[in-house]
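>>> sequence and predicted model, in that order:
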Amino acid sequence: MTIESRTAPASQNSQTHPFEGQDIFDAAGLEASVDAHRPNFNHDVWDLSGLKDAPATMGTFRKKLDFTRIVNPQWRLVAKEYLFSRLAPRHPVVAGSASAFRTPLNPSTIWNELRRLTRWFNHLSHAGVAHLGEVDQQRHCISYLNEVAWKDAKPEEPVSPSTIAAFIHSTQVIQQYTGILSENYAPGFSPWGGKSADSIAGYVRTTENQVPPVPDTILRPLLANAFYLIETIGPLLAAEASRAREFDELQKRSIRGLKQSERPRLRTAIERLQQAGVAAPRLSAAGRAKRISQGWDEEDPLLCLAWHSVVTTVAGAMGHRRDLEELRPLLVAWVNECGIEESWCRDGALVPRLDNQEQIPWAIPVDRSALAAMKTAVESAAFFVISALSGMRSSELHEIRGGSLTREDLGNGIYRHRILSRRIKGQQFGGIDDLWVVIEDVYRALGTVESLQDANPGELLFTKQSNTAHLRYVRLRNWMNGPVGQRLGLAEVPEGPVSPRALRRTLALAIAQRPHGLMAAKYHLKHLSVATTEGYAARPGGHQAAFRAEISAAEESEHLRLTVAAYEDYKQGKLPSGQGARELTRVFASVDEILTSHQPGQATVIDDRRVERLLKAKAESLFVGDANYCWFTDPKKALCLQLAQTPDATEPLIGLCDSGRCPQATHHGIHREAWASHAESVKTVFLGNPRLSKPELSRAQVTFDRANRILTEIDNAGATHEG
């Protein structure tokens, strides 16, 4: 198969094709790298690898548009005409069509578009259709729907409605280019009679974020393992990876044979290694198999000796067999006395296991492939930590390059950490530069990746192994649950979906639903919230602003849920307590009146949506404290603002909240555990401490009494109403 293929057939009127010889990049207004191959409309394979500023997630295979996979040669031309029209909507022929799309197709998506067209056209060919005018709804469209509705690899597993809708849409959109395409459906025919692809596939579009968060049962061990790998294993592995890179550079320069004058030095070096008890390096399994195929005796004591690496390290030369045979007696003595083991991670420093803190070597001797697998695992651990604690999208993670970290010293030991990346989603092809403000944990994780790779400035960090986040996660999970991970005491990570999208959603919900959740308790949720807010303020149009919008939406939904839950408790006799309880109860009572009032002879439907609408205004005033709710309706009544002397503030200062005295604070059953834990902690740590001074003891007693008073109020509020 060649890229420079035959010229496209002429159009039906025997004139030169209007797209004949058109340069794809020029027609689409796309920039190409210097000396890049330039695809032409006439080519049967469009090579887009020369695209300048292509996103990292646009893999190599997505840049090869192979039209020869379409069985019918005439339909290859149709596919090229259609995709050219989508890429270059300003071309005079395309611009003259009233039904053609006016927005250029993003080159990142064109591979999928061709894949769907190929499947449709080949389905028709297999059904015996020679011309698009023969396509029939019952015989061809319905059978195609049944074909694409189930996965090829897993016939028992259905395809998602959104994917089915995309396949159907590709069959329908061809009709919009009648007059441009050299062949089209019969006049008046439209697949599925003009019904929308979404309705046929049963796909319901929504503006709500429906990505499920990562379950805590998966998130907890994943993050615990990831931080252990980054902080404990990462620095030691980086040193070993550096040594491996140095050996690679030495091996590249070792292209000459061993000189006769260098053999005494090599003999001396081997004798010293033997005297020091250093094991000989082991040859890879592939190397051993090659030696056996070349006639080596399988019982040869030197069969597994990595002779070339010995010569390379000592003399910077290539190790040939003639050199080995000359030194065979010395080498056999070395192997017999010291043995053979893998070259990497020997004499590993002791580190504590993650599970029981037992001191073990951070790694056992491994071969080069196992060292690479460990390096990939730590890099992947950093990838998911950055995703989980920054909210960056997968496309933005893959655009991170060496030298993208910045650290600003704000004084008093306070730093602001930023990551420079590129914003791809919602932007023109290639994206634009964007900055993310992150916490120190994320800064350290990315720093570990840079040290592992010894990355040069501008070098992509997360595209060397796989730019598919799902595949990256599967490999990381298997490694964590495998022998190496279990030797380190890593927690077993259960099966389940994990992706940057799900982790972004998890973080948004964790911040919105504070103070609940794993990350709130363990990973400085307050700092996460501050970092994302700083990023939003610094770049209002950036994607960190979009992430803050997701948080705000989730926060609004969570506050409404909590308000409705408090109202439902009220209806069941579980009243709130605290200084703001009377006002909150009055609001709930007014809602009751509205719900129960109706005109004579008219029925009133009370559903969840109506209750939420009535409580929405109250929910908008809710701020969630560590052990209380703050209904911030009047800044002048807010005790925290009075203490801080900022009466004009638009939000409460939750960190200064004294919910036992504030007239806008309430306590509910959900807060009882927090107050009980607080009271027990004060009793154990302070009141039970004989070394406490009298003033300190007095303050602790006041705190303990206040906690018990609030506990009593919470208990009595529910009991009083029930009685």
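That came through, no problem. Residues are numbered from 1 along each chain as shown.
>>> going forward, measure contacts and count neighbours with C-alpha atoms only.
Fine.
>>> so what's Thr563 closest to, chain neighbours aside?
Ala619 (5.7 Å; Cα to Cα, 6 or more residues apart in numbering).
>>> got the contact list for that neighbour?
For Ala619, the contact set (Cα atoms under 8 Å, 6 or more residues apart in numbering) comprises Glu556, His559, Leu560, Leu562, Thr563.
>>> and with 7 Å instead?
If a contact means Cα atoms under 7 Å, 6 or more residues apart in numbering, then Ala619 has His559, Leu560, Thr563 as its contacts.
>>> Asn184 contacts Thr178, doesn't it?
Yes. The criterion here is Cα atoms under 7 Å, and Asn184 meets it with Thr178 at 6.3 Å.
>>> next one for the comparison:
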Amino acid sequence: MTTPLPRPLPLSIFRDDEPVIQSHSLLNAARLPGVQVPLFGDTSAWDFNGVVRRNANLSEGSFRMNLNEGLASPEWNLTAREVAMVMANPRHEVVIDAGVHLPPEPFDVQTIIRTNSLLRTIVSWGRGNGMPDRLDGWRDTDFRRFTNWLATTKGRQAGTVMNYTAVIKRLHEIGPALAFGGPLVDPWPGKSARQAAKYEVASELSTPNVPPEIWFPLVRAAWTYVHTFAPDVLRAFHRYERLHGRVRQFSRDTITPHLEAWLADPASRIPLHAPEAPDHFGARREGVNWGLLRLFIQADPRGSAFSSDTRVGRLRQERVLQALEAGHPTTTGLIDDLAQVTRADGTTGPWHPGLDPRALTTLVSRMRDAAFCLVVALSMMRDSEIHEIRRGALVEHYNAPAIASSLDKGHRGRPGKHWWITDPVAEAITVAEAISVHEERVFAPLKRPNSTRAAHGAQMLECFVATVNNGSAWTGLEPIPGGRISPHMFRKTMAMLTDQFPGSEIALGLQLKHVAGRALANRSTLGYAAADTQWAHLLENAVDAARFRRFKDLFGAHKDSQPIGYGPRARSFSGAGLDQVESVAGV
């Protein structure tokens, strides 16, 4: 039996040695000689990390385009590479020569990668239905069968079907530039992708508001962590760094006398493992915290000064235990004077059992998460825009505190933007900046200072909720009910509050000066401000309470013979209104 030789691929309009990125701004590192950048001839994957700028909220994996999985056949692999190349360089001379005329702006890298993913699904369906490995061999009815399969068999929403429809129409548009061609005709002539998918723009967004029973305890907890607990964590962290900076190299003969001198100091405290605590505070052991004790006496915290495997180590352990029996002062952490809280059972005590190095590692991350929670709940910034906050971003804008960051969604040039903020948000940014180990970014992973990885907003919210609930017995904070929350939900909730209830107690305290105008700036954001039945009754009561407090303040000023305002309306209200109240009430 003779195996037929594979047919050679048709010649592409692009050269194999051409760089993929020709129309986007390259990072400086990608301009250096010898730096590897994606080339059109690369058939396995295109990695755009370090080549073009990646938004801070995106992971490294989301910036790699896989050309193997589902696209390994030579025909589909070439088509996928050509589609991406055309989208990355729409005004490439060979694209124009092929008769394809697209808008001059190149597609965003994320859009190119997403199109590649959608094409993979189209290819998979075609392979399962016996379709040829080239788009010009598909009929218009085949593409309509595919979108019907998405909607009926797979149950995809109209918005998702619209995305696939847009890709198919784009494949037809750029078909002359593809070696295997594109769809010969538009399967939906005279219709937009939205019309073809029967996608109707709803007046209300599908994104739900954060329920009030979650919003209130979550925001209160975030503020408590940022305002009350964070100073303790930062003090403990700074002391931990100072202790590490004082570590000395002791000889075998000098460490024991140094230990004796340390025990003789009345200010020294022997560190003990904290009493049993919730899981998120770390696994606990009983007795002396030997690792922290080594750090206290300036010895290597990972050394063998108190090792049970040596005779001299056991003798030092016995000496410390003797000091404990004699009443030597103890501690359960790096600092002692923690903030005091009142717990649900009425008792008062420190908010944490002991800030030792193990607990500190977790709590530093949770402080960052609490700061993120406050910013996303009270600033109306998008998740991507919060991740773009850089060090020194707290500024004054028209004599009001503001955050300087960058717009991402729908703004290719990434213009600078100022968000007016309240004092709690400013304090949250300050805490996050003090904790961050990244050279530039405020909200970034905390383990590797030079990491380009992203800290995911939804995960930060999830981790913070778990921390609050697990530690409520110590912190006295109200547990947060279960339920889905995301950064986008907080943005919509804040828009609803500032539009529907501008005089409410919440809006009076938290409303941002620009929020209402920004939330209602265009049609797509009208749904953000839609009323929510979960909040309606609660906020109506808040409006009544706010009005009563205002009236009470005015009445108090009138009774003390102070002016409540100036002009005819103020005099009328003071004379005919407040005087009548005083006479009726008999006060």
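That came through fine. Computed from a prediction, not measured in an experiment: that's the story for all the values here.
>>> ok, the residue nearest to Thr563 of the first structure to Pro515 of the first structure distance?
Per Cα to Cα, to the nearest Å, Ala619 of the first structure is found 17 Å from Pro515 of the first structure.
>>> please report how far the residue nearest to the spatial centre of the second structure lies from Leu26 of the second structure.
Closest to where the C-alpha atoms of the second structure average out (Cα atoms, centre = their mean) is Gly457, at 2.2 Å. Distance, Gly457 of the second structure to Leu26 of the second structure, by Cα to Cα: 27 Å.
>>> over to His258 of the second structure?
57 Å.
>>> sorry, back to before: looking at the second structure, name the residue matched to the residue nearest to Thr563 of the first structure.
Per TM-score structural alignment, there is no equivalent position to Ala619 of the first structure in the second structure.
>>> for the first structure, longest strand please?
strand 414-423 (DSSP state E).
>>> residues in contact with Trp474 of the second structure?
Going by Cα under 7 Å, 6+ apart, Trp474 of the second structure touches Arg343, Trp351, His352.
>>> again, but for Ser436 of the second structure
Ser436 of the second structure neighbours (Cα under 7 Å, 6+ apart): Val442, Phe443, Ala444, Leu446.
>>> so Lys64 of the first structure sits against Asp47, correct?
Yes. Under the criterion of Cα under 7 Å, Lys64 of the first structure makes contact with Asp47 at 4.9 Å.
>>> which one of those two is surrounded by more residues?
Asp47 (22 against 17; other Cα atoms under 10 Å).
>>> before we move on, the earlier item: which of the contacts of Trp474 of the second structure are retained in the first structure?
Among those, no contact is conserved in the first structure (both residues aligned by TM-score structural alignment, their matches' Cα atoms under 7 Å).
>>> where exactly do the strands run in the first structure?
Using DSSP E, strands in the first structure cover 45-47, 64-66, 280-281, 340-341, 350-352, 359-361, 405-411, 414-423, 432-438, 622-624, 629-631, 665-666.
>>> the longest one versus strand 432-438: what angle between them?
If I follow you right, that is strand 414-423 of the first structure. If you take axes from the mean of the first three to the mean of the last three Cα atoms, to 10 degrees, strand 414-423 of the first structure sits at 150 degrees to strand 432-438.
>>> what angle do strand 405-411 and strand 414-423 of the first structure make with each other?
Using the same axes, to 10 degrees: strand 414-423 of the first structure against strand 405-411 is 150 degrees.
>>> quick one on the thing from earlier: Asn184 and Thr178 of the first structure - which one has more neighbours?
Using other Cα under 10 Å as the criterion, Asn184 of the first structure and Thr178 rank with Asn184 on top: 21 against 16.
>>> spatially nearest residue to that one (excluding sequence neighbours)?
Nearest residue to Asn184 of the first structure, sequence neighbours excluded (Cα to Cα, 6+ apart): Leu132, at 5.5 Å.
>>> for Asn708 of the first structure, same thing?
Ala679 (6.7 Å).
>>> and the gap between the one you found and Ala27 of the first structure?
Counting by Cα to Cα - Ala679 of the first structure and Ala27 of the first structure are separated by 73 Å.
>>> likewise Trp631 of the first structure?
59 Å.
>>> those two: who's more crowded?
Neighbours of Trp631 of the first structure and Ala27, each counted by other Cα under 10 Å, are more numerous for Trp631; the result is 23 against 18.
>>> so how far is Glu612 of the first structure from the nearest residue to the more buried one once chain neighbours are set aside?
Excluding the flanking residues, the one nearest Trp631 of the first structure by Cα to Cα, 6+ apart is Leu622, at 4.7 Å. With the distance defined as Cα to Cα, Leu622 of the first structure ends up 14 Å from Glu612 of the first structure.
>>> more crowded one of those two?
Taking neighbours as other Cα under 10 Å, Leu622 of the first structure and Glu612 compare with Leu622 leading, 20 against 16.
>>> please look at the more buried one and Cys630 and confirm they touch.
Yes. Between Leu622 of the first structure and Cys630 there is a contact under Cα under 7 Å: 5.7 Å.
>>> for Ser405 of the second structure, what is the corresponding residue in the first structure?
So, by TM-score structural alignment, Ser405 of the second structure is matched to Ser421.
>>> list the contacts for the residue lying closest to that match once chain neighbours are set aside?
Closest residue to Ser421 of the first structure apart from its sequence neighbours, by Cα to Cα, 6+ apart: Ile400 at 5.0 Å. Neighbouring residues of Ile400 of the first structure by Cα under 7 Å, 6+ apart: Leu420, Ser421, Leu460, Leu461.
>>> chain neighbours aside, what residue packs nearest to the residue mapped onto Leu58 of the second structure from the first structure?
In the first structure, Leu58 of the second structure lines up with Met58, judged by TM-score structural alignment. Distance criterion Cα to Cα, 6+ apart; nearest residue to Met58 of the first structure, sequence neighbours excluded, is Ser108 at 5.9 Å.
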